[in-house]
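Engineer: just the structure for this:
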Amino acid sequence: MDERRTVLAEIPDQLKLPVALAMFTGLRKGDVLSLTKGAIRDGKIWRRTNKTGQELSLPIHPDLAELLARYSQHDAITVAATTNGTPWTESGFNSSFIKALAKLKQEGKIGDGLTFHGLRHTVGKLLVEAGYDIDTVRRWLGQRTFAMAAYYTETADTSQRMREVVAKLDPLGSKSRT
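Structural biologist: Down below sits the predicted model:
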């Protein structure tokens, strides 16, 4: 969580919105960079994903709404844009993003292993940790299969849920006798 906050606070302004979109929605980089302003309406992000063709209707988190209001004031048709107000190319975004993360790493503000796609895994993990089932995660991330949703959530900390399980588990029926 600290690294996510640091990245959002420290990266250049033109990177904040695409990173925030991935951080709050789990959208793939191609979907984030091609997201048009018209796809945001009625408090939701409406998107057919590039990879799976799944239709998404994702409610906009209040923190993301604040960032959208602050950083989408430009002439590009896309939500995220370069400093020149033009849509990002994937290679241009990759170059800027990698340089920004390298600077933060060199300054000791983040550790190894942060990637843009890792935000997708983080969203899946956070959804499971918040108590949502794999079907909800699958639908939120626009996955076609449960297996892919499970893949994106395998590192979730489920220890609290396991404590709840053991509190209810009663193989000998002793809880019903007391």
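Engineer: for the rest of this, base every contact and every neighbour count on C-alpha atoms.
Structural biologist: Noted.
Engineer: contacts for stretch 66-86?
Structural biologist: 13-18, 20, 32-37, 87-88 (CA atoms under 8 Å, 6 or more residues apart in numbering).
Engineer: please flag which of those residues sit within helices.
Structural biologist: Judged by DSSP state H, helices contain the following of the contacts of stretch 66-86: D13, Q14, L15, K16, L17, P18, A20, V32, L33, S34.
Engineer: nearest to P62, of the residues you listed?
Structural biologist: Taking CA to CA as the measure, A20 is the one of these closest to P62, at 11.8 Å.
Engineer: list the contacts of that closest one.
Structural biologist: A20 touches L8, L64, L67, counting by CA under 8 Å, 6+ apart.
Engineer: at 10 Å what do you get?
Structural biologist: R4, V7, L8, G26, V32, D63, L64, A65, L67, L68, L119 (CA atoms under 10 Å, 6 or more residues apart in numbering).
Engineer: which SSE is immediately downstream of the longest helix seen in the chain?
Structural biologist: Longest helix of the chain, by residue count under DSSP H: helix 90-106. Using DSSP states H and E, the helix or strand that follows helix 90-106 in sequence is helix 118-129.
Engineer: let's see this one next to it:
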Amino acid sequence: MYLDRTNRQRSESMSTKTLAENRQRELEQSLSTGTYVDPTAGKVRLGEIAEKWLESRHELRPSTWWKYRGLLDNHVLPRWGDLPLNAITKEDVAVWVAKLVRSKDQGGSGLGPSQARHAYRVLSMVLGWCVPARLPSNPAKGVTVPVAPDAEHVYLTYRQVELLATAAGTLRTKYNRPTAGAAVNRVLILLLAYTGLRWGEAAALLVRHVDLANRRIRVVRTFYELGGVQHVGPPKTGKARTVAIPASLVPELRALIAGRDDDELVFRTARGLSLRANNWRVREFNAAVAAAKLKVKGLTPHKLRHTAASLAIAAGADVKVVQQMLGHRDAAMTLDVYGHLWPDRLDVVADALDVGRAAAVAELAAA
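Structural biologist: Predicted structure coming up:
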């Protein structure tokens, strides 16, 4: 017999006195250290807890919430939904992760490493949410997950950026009329390539977010789509940021937004509608790549963001500047993605140390 954290009387039976005494010591220690877990709390099905966990994530962007919803429905709940929390083991989670990336003809789910990592992460977050109230520890913690292959980055040169922007601004339909985005394509591509804005952030810019006098853009929102419907939300990290505009782009932006009201979109179709990501990529961007005759494999609008980072680094920007420009959560993420672009400065540092040492040696020799 013992009292739990709520002073409720509990009892457990053991087959021997020794086991009972050992269990008594364990209970006393867990109660004193605050790690006690009610044995009945872990008997709840994971599916029930997963629904509560997802409903509690009010801070998530709708697109992220629905992504988690899909991962739960398609991968997590079919395997774990009916099991009690305390029946889930690290070994079983490891086997499940391995099956996620196994091909379907071998009894697996056929997921790529990245998608498998996302599914595992959702399961781990649900289980972690249960610690310490329902579980003493997270059984998914420490499971080895598939390593996602390094993304193949594409970096355009200044010349390629200019060729692409010019081609995009002169696109014509088969009826020899300007395409829906021809009037804004040039400035949009230049802005993406020289500021590092995400496409959705640029597409959602309002005139009042552009300060041409101080050459600044305030990034406070983005476009995203759910079920084919366009929505407006905060930037990916949830935080606003300020981005510098190269002086050469100011005249082009000024001409584009001249006479516009503050609450009008900077980039819009010929009919005054907002740009849609898939339509713009297929009908405008891909057509411009072909028209510019750029033989660059894997070139997408998002690769212009990588281009902006590479050009900034080549121009001497340090990691903190690039982090702020791109809106990364921390400098570690910036280094993970673009660290290989910073020049090797080991010899520069070593040479500077030599200069300092030589001066000290000379000073001592003259004394």
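Engineer: returning to what we had before: list just the nearest of the ones in helices among the contacts of stretch 66-86 of structure 1 to D135 of structure 1.
Structural biologist: When these are ranked by distance to D135 of structure 1 (CA to CA), V32 comes first, at 22.4 Å.
Engineer: next up, the contacts around that closest one.
Structural biologist: Contacts of V32 of structure 1 by CA under 10 Å, 6+ apart are 17-22, 25-26, 47, 49, 78-80, 88.
Engineer: report the buried residues of the longest helix of structure 1.
Structural biologist: Using 16 or more other CA atoms under 10 Å as the test for burial, helix 90-106 of structure 1 gives F93, S96, F97, A100, L101, A102, L104.
Engineer: with stretch 105-123 of structure 1 instead?
Structural biologist: For stretch 105-123 of structure 1, by 16+ other CA under 10 Å, it's I110, L114, F116, L119, R120, H121, T122, V123.
Engineer: map L119 of structure 1 across to structure 2 for me.
Structural biologist: Here L119 of structure 1 is matched to L304 in structure 2, going by TM-score structural alignment.
Engineer: distance from the chain centre to stretch 84-104 of structure 1, please.
Structural biologist: Using CA atoms, centre = their mean, to the nearest Å, the mean C-alpha position of stretch 84-104 of structure 1 is found 18 Å from that of the whole chain.
Engineer: now N286 of structure 2: how far from R159 of structure 2?
Structural biologist: 18 Å (CA to CA, to the nearest Å).
Engineer: go on, D354 of structure 2?
Structural biologist: 39 Å.
Engineer: more neighbours: the two, which one.
Structural biologist: Neighbours per residue, other CA atoms under 10 Å: of D354 of structure 2 and R159, the larger number sits with D354, 12 against 9.
Engineer: the match of L119 of structure 1 and W66 of structure 2, how far apart?
Structural biologist: From L304 of structure 2 to W66 of structure 2 the distance is 27 Å (CA to CA).
Engineer: likewise for K293 of structure 2?
Structural biologist: Counting by CA to CA - K293 of structure 2 and W66 of structure 2 are separated by 38 Å.
Engineer: again, but for G327 of structure 2
Structural biologist: 23 Å.
Engineer: ok, now R25 of structure 2?
Structural biologist: Plainly put, R25 of structure 2 is 45 Å away from W66 of structure 2 if you go by CA to CA.
Engineer: try R260 of structure 2
Structural biologist: Look at R260 of structure 2 and W66 of structure 2: by CA to CA, they are 35 Å apart.
Engineer: same thing with K90 of structure 2?
Structural biologist: Relative to W66 of structure 2, and taking CA to CA, K90 of structure 2 is found at 27 Å.
Engineer: try A309 of structure 2
Structural biologist: In terms of CA to CA, A309 of structure 2 sits 30 Å off from W66 of structure 2.
Engineer: and if you look at R276 of structure 2?
Structural biologist: For R276 of structure 2, the distance to W66 of structure 2 - CA to CA - is 20 Å.
Engineer: so is P343 of structure 2 in a helix, a strand, or just coil?
Structural biologist: With DSSP: H, G, I helix; E, B strand; the rest coil as the basis, the three-state label of P343 of structure 2 is coil.
Engineer: what residue of structure 1 matches up with it?
Structural biologist: By TM-score structural alignment, P343 of structure 2 lines up with T158.
Engineer: what number of residues lie near its match?
Structural biologist: So T158 of structure 1, with other CA under 10 Å, has 14 neighbours.
Engineer: so what's the residue lying closest to it once chain neighbours are set aside up against?
Structural biologist: Distances taken as CA to CA, 6 or more residues apart in numbering put E129 closest to T158 of structure 1, at 6.1 Å, once the chain neighbours are dropped. By CA under 10 Å, 6+ apart, E129 of structure 1 lies in contact with V123, T153, T155, A156, D157, T158, S159, Q160, R161.
Engineer: dump those to CSV, plus distance to P59 of structure 1.
Structural biologist: Formatted as CSV, these follow (distance: CA to CA, whole Å):
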residue, distance to P59 of structure 1
V123, 14
T153, 21
T155, 25
A156, 22
D157, 24
T158, 25
S159, 28
Q160, 26
R161, 26
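Engineer: G327 and W66 of structure 2: which has the busier surroundings?
Structural biologist: G327 (24 against 14).
Engineer: identify the residue of structure 1 aligned to that one.
Structural biologist: Aligned by TM-score structural alignment, G327 of structure 2 pairs with G142 of structure 1.
Engineer: list the contacts for that match?
Structural biologist: 26-28, 47-57, 136, 148-149.
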